[in-house]
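# Attaching a predicted model along with its sequence, questions to come.
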Amino acid sequence: MIRKSFLVFVLLLLMVLPVIGCNGEEELDLDEVKEELEPYMTQRQMDIARVESFLEKAEPRDVGMDEEKLYNMVHNLHFNNPYNVVSMVILKDDYEVLEYYAGRHREFAQNSVTKSITATLMGIAIEEGYIDGVDQKIIDFFPEVEDMEVDANLEKVTIEHLLTMTAGFQWNEHDVPYNLPSNDYTAKCESDNPISYILTKPIEEEPGQNWCYNSGQSHLLSIIIERATGMDTMSFAEEKLFAPLGMNLTNVSWPRDRQGYHFGGHGLRMHTKDLAKIGYLYLNDGMYNGKQILSSQWIEEATSIKANAPRRQYYEDYGYQFWIDSYEEYEVIIAAGSFGQSLYIVPELDMVVAINSFLKSSDQAPYSILTTIVDSIE
């Protein structure tokens, strides 16, 4: 009886093996995969968001990508859902080569990807002369510190220290759960006076010496942009970045703190394709539709290694609110948010990948998706 059951099992296994890949995932015929995915990779999924394509479309094979590998990856993401990816846009060689939407979402919370966009706005504000430069002292923008008890080292802190998260403030954002009031990020968000909460923190280390993840520093950047330009950060972004990139502004929102300032380190919501436009801007030295929106010099500085973050789990090198990493021989510029919001820029491959996910853990990131995409390039 046991022997008969074993033979039946072997026969069934032999029938199944031809359709199972070496990685344990089912390998389907490419045409079948495309047919199954078609409802999730078409313009219909974007109608509700009223998002238009901004580049010509091309098939992955037209830009040297292995379609079978690429579509099998998307098929696995959709039907097995290992990362809860809800949308993805891939740009390569000035073409839109793939887009995927699990649902008809108008916008996505970008979490800490917001930091990279705030830094981008800082670059524009400096370029247009609202701010002297990254070496300007932040106390120039906070006259209220005269009525606060602040660390003497505060007068040494510059905008560049905020951009690189090296201001030296005492700050604990990662070692304490976000749902506890002792987490500095949470306390800052719930404070009636976030400016005072951040600026009255002790400065434990000499500014510029060591890196510490600090969303409060990113928030100060947003406040400085508003105070320097006379426009709230969202209005400045709409005029100087979002509208020039052709974004549908009904898909963009940005909450404020209790003092009325837009959060500089989180909260921005936008469509995945609009996130891809930010990456495309960096990929093309700040040019979009023949117009210089962001200076190429700023992009070079923002995406150069300014600090080392050895305690960060996934990436170690940091620029101006961007992570800098590599895969194989390729440099990768990364804007990363909790729960899987990711913007990957790979200059040597002329490629941008924008991903929005709803991961269960803030400590995860779908970096393996990027590596699979890079590996698909023939």
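All right, it came through fine.

# rest of the way, CA atoms for contacts and neighbours
Will do.

# Next up, the contacts around residue 164.
211, 306, 307, 318, 319, 320, 321 (Cα atoms under 8 Å, 6 or more residues apart in numbering).

# quick one, helices of the stretch 101-250 of the chain?
113-127, 159-163, 184-190, 194-199, 215-229, 233-237 (DSSP state H, counting those that start in this stretch).

# could I get those helices as a markdown table with mean neighbour count?
Shown next, in a markdown table, are those (neighbours: other Cα atoms under 10 Å):
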| stretch | mean neighbour count |
| --- | --- |
| helix 113-127 | 24 |
| helix 159-163 | 24 |
| helix 184-190 | 19 |
| helix 194-199 | 20 |
| helix 215-229 | 23 |
| helix 233-237 | 20 |
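
# For residue 374, the count of nearby residues, please.
Using other Cα atoms under 10 Å, residue 374 has 19 other residues around it.

# in whichever strand or helix holds it, what's buried?
Assigned by DSSP states H and E, residue 374 falls within helix 367-375. Within helix 367-375, the residues that qualify as buried are 369, 370, 373, 374, counting by 16 or more other Cα atoms under 10 Å.

# before we move on, what about stretch 57-71?
By 16+ other Cα under 10 Å, the buried positions in stretch 57-71 come out as 58, 60, 63, 65, 66, 67, 68, 69, 70, 71.

# What is the neighbour count of the residue nearest to residue 351 when sequence neighbours are not counted?
In this structure, residue 351 finds its nearest non-sequential neighbour in residue 92, 4.4 Å apart by Cα to Cα, 6 or more residues apart in numbering. Residues near residue 92, counting by other Cα under 10 Å, number 22.

# on contacts alone, who are the packing partners of the helix holding residue 374?
helix 67-79 (3 or more Cα pairs under 8 Å, 6 or more residues apart in numbering; DSSP states H and E).

# packing partners for the helix it packs on?
Contacts defined by 3+ Cα pairs under 8 Å, 6+ apart place helix 67-79 against helix 30-37, helix 367-375.

# Report the distance from the shortest one to the chain centre.
Same thing as helix 30-37. 29 Å (Cα atoms, centre = their mean, to the nearest Å).

# and what of the last one?
Between the mean C-alpha location of helix 367-375 and the chain-wide mean there is a distance of 16 Å, by Cα atoms, centre = their mean.

# now do stretch 73-92
16 Å.

# what's that stretch in contact with?
With Cα under 8 Å, 6+ apart as the test, stretch 73-92 has contacts from 25, 33, 37, 63, 96-103, 272-273, 276, 280, 340, 349-359, 366, 369, 372.

# which among these end up buried?
Among these, those classed as buried by neighbour count (16+ other Cα under 10 Å) are 33, 37, 63, 96-102, 272-273, 276, 280, 340, 351-359, 366, 369.

# Am I right that residue 54 sits in a strand?
No - Residue 54 is assigned coil when assessed by DSSP: H, G, I helix; E, B strand; the rest coil, not a strand.

# Look up how far residue 96 lies from it.
Distance from residue 54 to residue 96, counting by Cα to Cα, to the nearest Å: 8 Å.

# got it, and residue 114?
Using Cα to Cα, we find residue 114 at a distance of 23 Å from residue 96.

# hold the first one in mind and look at this next one:
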Amino acid sequence: MNHVVRLAVPLFTALLILGGVAGVATAAPDGLKHCEVSSGRVPETASPDEVGIDSAALTAAVAFASDPTRRNVQVFRNNCLIATGPHNAETGGEPWNMWSVTKSVVAMVAGIAVDQGRLGLDDPIGNHLPAGLGDRAHREITVRSLLTESSGMQVAVASEGVTGLVQLDPNVVAQAMAMPIEHPQGTVWQYSQRAVDLLAYVVQQAVGEDFQAFAQRNLFSPLGIEQTDYHWGRDRSGNTYGYAHLLLPPDDFVKLGLLVLGKGAWGDRQIISAEYLTQATTPTLPNPCYGFLFVVNGPGCEPLFPGLPADAVQMSGMLRQDVFIVPSLGLVISWTGVTVPGGSVSFPHDVLRTTAAAFREPRLADPGPYVPREDISVMDPSISNPTATLAAFGIGPSAYPGCGPVTCLGKPLGPPIADWPPGCFILGCVGTDPETPGIH
């Protein structure tokens, strides 16, 4: 289980400097304040005490959580913003690479396509792929298997993703279709990068529209997230990366968490069905700590969610870009920043434990101190496999036929990072150029 849990949350989470924010909210039958979500830029606020959280205890969490690696921190209860980090004013509107949180966003977009009847969870992906792309075994992989990271395709987490850092990939869809199949689908959980790239393409084919355009119209726009706010990277064939490289402002990032908290409802609009999100956040047979590209608090997964109830879920990204969502508590905690791999490994546990202790209504059990868990070596074949990197350049047994560094599938390739706007780099977007994405 330790091995599975470690892969389920790449580089895990941290909560940073929390500060109280007071405001106006609405009374409710439970005696606590409740707020309405807003597609605008200024959320409703409340004091911790107004939503059943001890202000003094939260202040202790604030003191404990002071850490310079966090760029942005936001804590909500009952849709009310109750705590923020000291740098939120300057970082809230700056797009930041959400890394593997991108996977959860792809799952949400896929859910909208499922709700619209354009995609079936048990559809073989070959139903939506162009004729001739991939062999029979790959085309028989189902949408569900891609969502649950149980496609059976070989994985090499770091080696698959390294070429995406500067977007050298000729065609991530072709790369996915060339990854050897090692297991029967639906039986073994493996943290695949290429499988999620493939899923984004399958959704695009199913809806008959560019993936990003579909996501903008059906997910982002209803939340008040403008196309000019963010950047979502593409490979050299124009395919949207699904595994990472959604550069999203933290003030927009947290809205996605609030949408999941509301079971897909945003005000009076149901953006994603509650039925789909229930499936997406339920443990799966291949991995009880994983749903549809969400980390979930299934049996044996409690160390990932110290002090939080069984319905806690997480959108988790490298370098600790995370949002924790606990519907039964009305709680959303999000943070972004840069954390050195291996640094402060107990930090997420310690801060979440301290935050849970601040709850007055309900009282939460103390999970106890952090217990070290076995990590996975970077030399593990599931992490590093040069074959997966070489395949991106048309070299070796995992290269897709006819896909190399200059052309792929008979089409010329664009230059690397050609679609990056001014001011954008691998970690985020900054600057005053009018074309630089961000909340202005």
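Perfect, thanks for sending it. These figures come from a predicted structure and were not determined experimentally.

# how many neighbours does the alignment partner in structure 2 of residue 254 of structure 1 have?
Here residue 254 of structure 1 is matched to residue 232 in structure 2, going by TM-score structural alignment. Neighbourhood size, residue 232 of structure 2 [other Cα under 10 Å]: 18.

# measure the closest residue to residue 232 of structure 2 other than its chain neighbours to residue 149 of structure 2 for me?
Nearest non-adjacent residue to residue 232 of structure 2, counting by Cα to Cα, 6+ apart: residue 246, 4.4 Å away. Computed with Cα to Cα, the distance linking residue 246 of structure 2 and residue 149 of structure 2 is 19 Å.

# Could you do residue 241 of structure 2 as well?
Applying Cα to Cα to residue 241 of structure 2 and residue 149 of structure 2 gives a distance of 16 Å.

# One more: residue 307 of structure 2?
If you go by Cα to Cα, the gap between residue 307 of structure 2 and residue 149 of structure 2 works out to 27 Å.

# Can you pick out the residue with more neighbours from the two?
Comparing residue 307 of structure 2 with residue 149 by neighbour count (other Cα under 10 Å), the higher total belongs to residue 149, at 27 against 22.

# How much space separates the more buried one from residue 123 of structure 2?
Taking Cα to Cα, one finds residue 149 of structure 2 at 15 Å from residue 123 of structure 2.

# Tell me how far residue 7 of structure 1 lies from residue 66 of structure 1.
38 Å.

# before we move on, the earlier item: how far apart are the helix holding residue 374 of structure 1 and its match in structure 2?
Following superposition, helix 367-375 of structure 1 is found to deviate from structure 2 by 2.5 Å on average (mean Cα distance after the TM-score superposition for structure 1).

# what does that helix contact?
Contacts for helix 367-375 of structure 1 (Cα under 8 Å, 6+ apart): 70, 73, 327, 344, 353.

# Find the nearest non-adjacent residue to the counterpart of the first one in structure 2, please.
Put plainly, it is residue 70 of structure 1. Here residue 70 of structure 1 is matched to residue 58 in structure 2, going by TM-score structural alignment. Using Cα to Cα, 6+ apart and skipping the chain neighbours, the partner closest in space to residue 58 of structure 2 is residue 358 (5.6 Å).

# Equivalent analysis for residue 243 of structure 1, please.
residue 249 (7.5 Å).

# Any idea how many residues pack against that neighbour?
Applying other Cα under 10 Å, we find 13 residues neighbouring residue 249 of structure 1.

# rewinding a little: and the helices of the stretch 101-250 of structure 1 as JSON lines, adding distance to residue 287 of structure 1?
JSON lines is the format used below for the helices of the stretch 101-250 of structure 1 (distance: least, Cα to Cα, whole Å):
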{"stretch": "helix 113-127", "distance to residue 287 of structure 1": "13"}
{"stretch": "helix 159-163", "distance to residue 287 of structure 1": "22"}
{"stretch": "helix 184-190", "distance to residue 287 of structure 1": "34"}
{"stretch": "helix 194-199", "distance to residue 287 of structure 1": "34"}
{"stretch": "helix 215-229", "distance to residue 287 of structure 1": "22"}
{"stretch": "helix 233-237", "distance to residue 287 of structure 1": "16"}
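
# Of these, which is nearest residue 171 of structure 1?
helix 184-190 (6.2 Å; Cα to Cα).

# Name the residue closest to the centre of structure 2, please.
Nearest residue to the geometric centre of structure 2 (Cα atoms, centre = their mean): residue 101, 1.5 Å.

# What does it correspond to in structure 1?
Residue 101 of structure 2 maps onto residue 113 in structure 1, by TM-score structural alignment.

# picking up where we left off before, and the angle for the helix holding residue 374 of structure 1 with helix 67-79?
Counting by axes from the mean of the first three to the mean of the last three Cα atoms, to 10 degrees, helix 367-375 of structure 1 lies at 160 degrees to helix 67-79.

# What distance do you get for residue 47 of structure 2 to residue 78 of structure 2?
From residue 47 of structure 2 to residue 78 of structure 2 the distance is 12 Å (Cα to Cα).

# can you check residue 322 of structure 2 too?
Taking Cα to Cα, one finds residue 322 of structure 2 at 19 Å from residue 78 of structure 2.

# Neighbour count for those two, which is higher?
Between residue 322 of structure 2 and residue 78, residue 322 has the larger neighbour count (other Cα under 10 Å), namely 29 against 25.

# Is that one in contact with residue 337, as I believe?
No - with contact defined as Cα atoms under 8 Å, residue 322 of structure 2 does not reach residue 337; the gap is 9.5 Å.

# How about the counterpart of residue 48 of structure 2 in structure 1: what's its closest non-neighbour residue?
Mapped onto structure 1 by TM-score structural alignment, residue 48 of structure 2 lines up with residue 60. Using Cα to Cα, 6+ apart and skipping the chain neighbours, the partner closest in space to residue 60 of structure 1 is residue 97 (5.3 Å).

# OK, contacts around whatever residue of structure 2 lines up with that neighbour?
Residue pairing (TM-score structural alignment): residue 97 of structure 1 is matched to residue 82 of structure 2. Counting by Cα under 8 Å, 6+ apart, residue 82 of structure 2 makes contact with 20, 21, 22, 45, 46, 47, 48, 74, 75, 76.

# So the fourth one sits against residue 78, correct?
No - between residue 45 of structure 2 and residue 78 there is no contact under Cα under 8 Å: 9.9 Å.

# ok, how many other residues are close to residue 289 of structure 2?
26.
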